[in-house]
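Novice: Fold the following and give me the result.
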Amino acid sequence: MNKDQVKGAVKDAAGKVQQKTGEVVGSTEQQAKGLAKQVDGKAQKAYGDVKEAAKDAGKH
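Specialist: This is a model prediction of the structure:
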């Protein structure tokens, strides 16, 4: 696991918390920011997955 995979997973989780918090307090702005953070986190994790796959492919 590389740093992009870890950082992406953390951003995704933080985004979920922010989105749920926004729902609880009735803030659509926080919900939107949470969703955006999740998308960013998923993209960063996917980038890390590609890097990891490329590294593994180079070993074979």
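
Novice: From here on, just use CA atoms for contacts and neighbour counts.
Specialist: Fine.

Novice: Buried residues, stretch 16-26. List them.
Specialist: 16-20, 22 (16 or more other Cα atoms under 10 Å).

Novice: Save the residues you listed as CSV, and put in distance to Ala54 and secondary structure too.
Specialist: Below are these laid out as CSV (distance: Cα to Cα, whole Å; DSSP: H, G, I helix; E, B strand; the rest coil):
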residue, distance to Ala54, secondary structure
Lys16, 29, helix
Val17, 32, helix
Gln18, 33, helix
Gln19, 33, helix
Lys20, 35, helix
Gly22, 38, helix
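
Novice: want to put them side by side, so please do this one too:
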Amino acid sequence: MTEDSKPGESAMDKMRGMAKEMAGKASGNDRMKAEGKTDQAKGKAKEAAEDAKETMGGVKDSMTDDDKH
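Specialist: Below you'll find the predicted structure:
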């Protein structure tokens, strides 16, 4: 998770984006559809950052565990 995001925020961004995109498609509003795609991309980017941070935490833990043995 990034420092300025909260747990589940990436999923909320993706869901909000899907809803906006569907509403934009249904109403013919290209701007809303584009905003939805942007929100989804933002959610995916936050999720990738969260995953990377977790992975780095695991790497750090594994390195410190080796030093103790």
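
Novice: Mind naming the longest helix for structure 2?
Specialist: Ranked by residue count and defined by DSSP state H, the top helix of structure 2 is helix 30-68.

Novice: That helix - contacts with which helices or strands?
Specialist: If you count contacts as 3 or more Cα pairs under 8 Å, 6 or more residues apart in numbering; DSSP states H and E, helix 30-68 of structure 2 packs onto helix 9-27.

Novice: what angle separates the helix it packs on from helix 30-68?
Specialist: 160 degrees (axes from the mean of the first three to the mean of the last three Cα atoms, to 10 degrees).

Novice: For the residue in structure 1 that Asp39 of structure 2 lines up against, give me its contacts.
Specialist: Applying TM-score structural alignment, one finds that Asp39 of structure 2 aligns to Gln30 in structure 1. Contact analysis of Gln30 of structure 1 by Cα atoms under 8 Å, 6 or more residues apart in numbering lists 18-19, 21-23.

Novice: ok, the counterpart of Ala43 of structure 1 in structure 2 - how many residues close by?
Specialist: Matched by TM-score structural alignment, Ala43 of structure 1 corresponds to Ala52 in structure 2. Ala52 of structure 2: 14 surrounding residues under other Cα atoms under 10 Å.

Novice: any idea how far Ala52 of structure 2 is from Asp30 of structure 2?
Specialist: Counting by Cα to Cα, to the nearest Å, the gap from Ala52 of structure 2 to Asp30 of structure 2 is 33 Å.
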